[in-house]
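[1] Provided below for reference: sequence and predicted model.
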Amino acid sequence: MKIRLSAASAGLVLLAGIGTAAAQEVLIVPEQETVIREYVVKHPVDPVELPPGVEITVGTPLPDVVELYPIDEPDVQYRYVIVDGRTVLVEPETRKIVRVLE
């Protein structure tokens, strides 16, 4: 009985870890990604250089000195910025990077 309980406990811990990782990654359906990519191409902005120490990784907040640009399309809640030729999607409330489009 203890073995089953331990296996069940381990399974719950594993599932909790997966849920936490998934919460950081934003799921964008292919159609929405297409809309975002087309919008960025039609509305070019100057690329920015990030301050030293700021990395382009999901979950990293961008400093207030980085101007974020809106995506004026229905059902798109993110803002964007161009860094090193990549489109970086940012959650406006937290300024955290939610997705990097190559």
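    Looks like it came in fine.

[2] okay, CA-based contacts and neighbour counts for the rest of this
    Noted.

[3] Near Leu89, how many other residues are there?
    26 (other Cα atoms under 10 Å).

[4] measure it to Gly19 for me?
    21 Å (Cα to Cα, to the nearest Å).

[5] Check whether Pro47 sits in a helix, strand or coil.
    coil (DSSP: H, G, I helix; E, B strand; the rest coil).

[6] Spit out the contact partners of it.
    Val81, Ile82, Val83, Asp84, Gly85 (Cα atoms under 8 Å, 6 or more residues apart in numbering).

[7] Columns distance to Gln32 and secondary structure on top of these, output as TSV?
    TSV is the format used below for these (distance: Cα to Cα, whole Å; DSSP: H, G, I helix; E, B strand; the rest coil):
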residue	distance to Gln32	secondary structure
Val81	17	strand
Ile82	18	strand
Val83	21	strand
Asp84	22	coil
Gly85	20	coil
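
[8] who wins for neighbours among these?
    Val81 (23 neighbours).

[9] List the buried residues of stretch 30-43.
    Going by neighbour count (16 or more other Cα atoms under 10 Å), the buried part of stretch 30-43 is Ile36, Val40.

[10] okay, pairing it with this:
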Amino acid sequence: MRTHLTSTAAAALLLVGLGAAAAEDVIIQPEQETVIREYVKKQPLASVKVPGVELNVGTALPDTVELHEVPNVKYRYTVIDNRTVVVDPDTHKIIKVYD
């Protein structure tokens, strides 16, 4: 019984680690990155504050943070603490941070 619980706990930790790694493995294609960069320059947003959130790839933003569309691109963006962040709208995880 103890071995089974240890195996289950190890499997759960492995899955959590894989989920975090998956967010960091999102690769924005160069064409999409160009579209995103040009669009956010033309459509500047007011910076917002999100207390307690570190702006790192893989960090999930609260659902209360408004994400803005970029035409013809799956990902969304917002500006937090004067830094533009690109977010996966399905997971709300940051996939890119622009200074």
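    All right, it came through fine. Fair warning: this is a prediction, and the values are worked out from it, not measured in the lab.

[11] TM-score for these two?
    Scored by TM-score structural alignment, normalised by the length of structure 2, the superposition of the two chains gives a TM-score of 0.70; 80 aligned residues with a Cα RMSD of 1.8 Å.

[12] re the thing from before, quick check: of the contacts of Pro47 of structure 1, which lies closest to Glu67 of structure 1?
    Val81 (7.3 Å; Cα to Cα).

[13] Show me what the closest one aligns to in structure 2.
    By TM-score structural alignment, Val81 of structure 1 lines up with Thr78 in structure 2.

[14] Map Leu5 of structure 1 onto structure 2.
    Using TM-score structural alignment, Leu5 of structure 1 pairs with nothing in structure 2.

[15] what helix or strand does Leu5 of structure 1 sit in?
    helix 2-24 (DSSP states H and E).

[16] same question, Val85 of structure 2
    Per DSSP H and E: strand 83-88 holds Val85 of structure 2.

[17] and that strand, what other elements does it pack with?
    strand 76-80, strand 93-98 (3 or more Cα pairs under 8 Å, 6 or more residues apart in numbering; DSSP states H and E).

[18] Dump those strands into a markdown table; add distance to Tyr39 of structure 2 as well.
    Below are those laid out as a markdown table (distance: least, Cα to Cα, whole Å):
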| stretch | distance to Tyr39 of structure 2 |
| --- | --- |
| strand 76-80 | 10 |
| strand 93-98 | 13 |
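
[19] Pick the most buried one from those.
    strand 76-80 (a mean of 21; mean count of other Cα atoms under 10 Å).

[20] Now that one on structure 1. Mean distance?
    Superposing on structure 1 places strand 76-80 of structure 2 at an average distance of 0.8 Å from its equivalents, by mean Cα distance after the TM-score superposition for structure 1.

[21] neighbouring contacts of that strand?
    Applying Cα under 8 Å, 6+ apart, the set of residues contacting strand 76-80 of structure 2 is 45-50, 66-70, 84-89.

[22] Drop anything exposed from those.
    Judged by 16+ other Cα under 10 Å, buried ones among these: Leu67, His68, Val70, Thr84, Val85, Val86, Val87, Asp88, Pro89.
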